[in-house]
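Colleague: model this:
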Amino acid sequence: MEYIAIAAKLVVGMVGILVFLRVAGKAQMAQLTPLDTVSAFVIGALVGGVLYNPDMSVWHILFALAVWTAFNLFIRFCMRSSLLRRLIKGDSVYLVKNGVLNFKVFKRNSLEMEQFRLMLRQKGIFSMFDVEDVRFETNGAVTVPGIGDTTTSYLLVNNGAIVQSSLVHCDRTEEWVLQVIHAYGYKRPSELFCLEWTPGRGFYLVAKSGDVKRGDEEFGVEKIGSEVLN
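Modeller: Model (predicted):
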C-alpha cells in the first residue's frame, strides 16, 4: 500500500504541475523570469515534501498546488501595475550602448567581464571592436544586433502601460507617446496591448480590441488585421 500511495502522489503531482503551468500561461520554460524560478523551487518542494511523507496524502498535494496557483495568479494580476512588473520581472538594460560599456549595469547585475565575453562568444562575437549595442534581457540572456545592423525597436506600451525604461533608452517622453496614441485614434495607453516604435520605419500597434495597425513616423495609419486577444 505504501508504494501505491507514493505512485498515486507522483501521478497527481505531475498532473497538478502540468495544470499549474497551463493556468499560469507558460507556453515554454526557456524564458524564465524570477517569478518563474521561485515557482519552480516552491512546486518542487511542495511535491517532494508530500511525496516522501507518509503522513500526508494526495489531497495535501492538491491543496498545496491549488493555493500556490491562486497566489501565483494573484501576483500576475498585480503585475498589471508597471511598477510591480519592474520590481518582479525587471527590465532589459543596455550593457553596451554605442560601443560604450555601462559599468554600473555590470556591477548591479553581478556580471563579470569574462562572463560577458562568454555570452558574446556564444553569439559568434569574439572582439569588443565588433560590439555596438548589447542588451541584457530579463531571463539573463544577451541580445546583440548583427554587425552593421543598426535597426533598433522600442516597446513603448506593454499590456496597457507605458514602459518607462524604453522611454529612457529612446530619449522620449510620456507626452510624446500619448501624442502617438491619440494620432492612431485611441484615448489612453490602457486601450492598447502593445505599441512598438522602430526609428526610421514607424509604429506597430495592437489594441486590446484586436485591431492591428502600423504606420510611418508621420502617423500615417494602415490597419493590417484584427484578431481576438485572450
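
Colleague: Going by C-alpha atoms from here, please, whenever you check contacts or count neighbours.
Modeller: Will do.

Colleague: following the longest helix along the chain, which helix or strand comes up?
Modeller: Longest helix in the chain by number of residues (criterion: DSSP state H): helix 2-24. For helix 2-24, the following helix or strand on the C-terminal side (DSSP states H and E) is helix 34-51.

Colleague: re the thing from before, and the longest helix of the chain, what's buried?
Modeller: 5, 6, 9, 10, 12, 13, 16, 17, 20, 21 (16 or more other Cα atoms under 10 Å).

Colleague: Residue 146: which of the residues you listed is nearest?
Modeller: Taking Cα to Cα as the measure, residue 146 lies nearest residue 21 of those, at 34.4 Å.

Colleague: want to throw the buried residues of helix 2-24 into CSV with distance to residue 59?
Modeller: Below are the buried residues of helix 2-24 laid out as CSV (distance: Cα to Cα, whole Å):
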residue, distance to residue 59
5, 12
6, 13
9, 9
10, 12
12, 9
13, 10
16, 11
17, 14
20, 16
21, 19
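
Colleague: Among those residues, which one lies nearest to residue 206?
Modeller: Top of the list for closeness to residue 206, among these and by Cα to Cα, is residue 21 at 26.0 Å.

Colleague: show me where this structure has helices.
Modeller: All helices of the chain, identified by DSSP H, fall at 2-24, 34-51, 58-78, 82-89, 103-108, 113-122, 164-170, 174-183.

Colleague: do you know which of those helices lies nearest residue 139?
Modeller: It is, among those and with distance given as Cα to Cα, helix 34-51, at 8.0 Å.

Colleague: Now do the closest one against helix 58-78: the angle between them, please.
Modeller: 170 degrees (axes from the mean of the first three to the mean of the last three Cα atoms, to 10 degrees).

Colleague: Now the second one, please; I'll put the structures next to each other:
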Amino acid sequence: MIYFMLALKLVIGLAALIIVTRLLGKKEMSQVTPFDFVYAVVLGGLVEENLFEKSSSTIWEMLFGIAVWGILIFIVEKTTQKSDKLRPILKGKAELLVKNGKIQIENLTKAELEMEQLKSLLRLKGVFSMNDVKDVFLETSGSISVLLKPKAQTPTYDGLGVQAPGTDIPEIVVDEGKPEMNGLKNIGKDENWLSQKLSEEGVQELNDIYYAEWSESDGFYIQHNIDS
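Modeller: This next block holds a predicted model:
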C-alpha cells in the first residue's frame, strides 16, 4: 500500500507540475531568471514534501499547494507583462556593463562581477579583446548580450553589396536506413522521388545510408553507414 501511494503521488505530482509549467509558458534555460528558478524549486518542493507522507489526504494538500502557487506565479507573470513599473522590481532588468567601449564600473560592482568574470562571459561569446567591444548588457538570466564595434563585426552580404544565396531549413529524408515519411511529406515528395534522387547521388541501397537530409538550396547531405 505504501509503494502504491508513493507511485500515485509521483504520477499525480508530475501531471500537476506539467500542467502548471505549460500554463506558465515556455522558456529556455538561458531565459530563466532567478525568480523563475525560485518558483520552479518551490513547485518541486511542494511535491517532495508530501511524497513520503503515508496519508492519502496529503495528495489533495499537495495539489492544493501546487494550484495556489501556480495561480500566484501566473498573476505575477501577467502583472509583469502589463506593468512597466513592476517588471524590473519583480523580474529585474538588464544592466549596462560596457557603454561605448567604456566599462561601467559601478554597474559591474552592483552586479557583483569581477573583470575576469566579465572576460570569461565575453570569451563564451567568442570575444577575446575589450578593444572589440562597444556595448555589453547583463541580462536578467545572467547571460550577456554583446554589441561589437564596427571594425570587429562580421561583414554581411548587404554590407558588401553582394546578393545573399538562397537558403531553407533541410528536412530529414532518411534516418538509420529508413525513409523518413514526415520529412518527405513536408517537402511534398514520396519514396519514389527519394529513390530516384539517391540513385543520382550514386546510392543504390537505402540500407547503405545512416542519415540523409534534403533542402532545395543545398541539395542532399548524406552520411553513409560505417561498414558501407
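
Colleague: And the TM-score between them?
Modeller: After superposition, the two chains reach a TM-score of 0.61 (TM-score structural alignment, normalised by the length of structure 2), with 151 aligned residues with a Cα RMSD of 1.9 Å.

Colleague: hang on, the earlier thing: what would the helices of structure 1 look like in CSV with distance to residue 214 of structure 1?
Modeller: Shown next, in CSV, are these (distance: least, Cα to Cα, whole Å):
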stretch, distance to residue 214 of structure 1
helix 2-24, 30
helix 34-51, 33
helix 58-78, 29
helix 82-89, 24
helix 103-108, 33
helix 113-122, 33
helix 164-170, 19
helix 174-183, 12
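
Colleague: which stretch among these comes nearest residue 156 of structure 1?
Modeller: helix 164-170 (6.1 Å).

Colleague: which residues of structure 2 does that closest one align to?
Modeller: Mapped onto structure 2 using TM-score structural alignment, helix 164-170 of structure 1 spans no residues at all.

Colleague: list the buried ones in that helix?
Modeller: Buried residues in helix 164-170 of structure 1 (16+ other Cα under 10 Å): 164, 165, 166, 167.

Colleague: Next, count neighbours for residue 133 of structure 2.
Modeller: Look at residue 133 of structure 2: counted by other Cα atoms under 10 Å, it has 24 neighbours.

Colleague: for residue 178 of structure 2, that is, sorry about that
Modeller: If you count neighbours by other Cα under 10 Å, residue 178 of structure 2 ends up with 14.

Colleague: what range in structure 1 does stretch 209-216 of structure 2 sit on?
Modeller: Stretch 209-216 of structure 2 corresponds to no residues in structure 1, going by TM-score structural alignment.

Colleague: can you give me how far that stretch is from the chain middle?
Modeller: Offset of stretch 209-216 of structure 2 from its chain centre (Cα atoms, centre = their mean, to the nearest Å): 25 Å.

Colleague: Please apply the same query to stretch 114-121 of structure 2.
Modeller: Worked out by Cα atoms, centre = their mean, stretch 114-121 of structure 2 lies 24 Å from the chain centre.

Colleague: in structure 1, what residues pair with it?
Modeller: Against structure 1, stretch 114-121 of structure 2 falls on residues 112-119 (TM-score structural alignment).

Colleague: What residues of the matching stretch count as buried?
Modeller: Using 16+ other Cα under 10 Å as the test for burial, stretch 112-119 of structure 1 gives residue 119.

Colleague: Pull the residues that contact it.
Modeller: For stretch 112-119 of structure 1, contacts defined as Cα atoms under 8 Å, 6 or more residues apart in numbering pick out 106, 126, 141, 142.

Colleague: again with stretch 13-26 of structure 2
Modeller: Applying Cα under 8 Å, 6+ apart, the contact partners of stretch 13-26 of structure 2 are 43, 44, 47, 62, 63, 66, 67, 70, 73, 74, 77.

Colleague: and the fourth one, how many neighbours?
Modeller: Around residue 62 of structure 2 sit 22 other residues, with neighbours defined as other Cα under 10 Å.

Colleague: separation between the residue nearest the centre of structure 2 and residue 15 of structure 2?
Modeller: Centroid-nearest residue in structure 2: residue 28, 3.4 Å away (criterion: Cα atoms, centre = their mean). According to Cα to Cα, to the nearest Å, residue 28 of structure 2 and residue 15 of structure 2 sit 20 Å apart.
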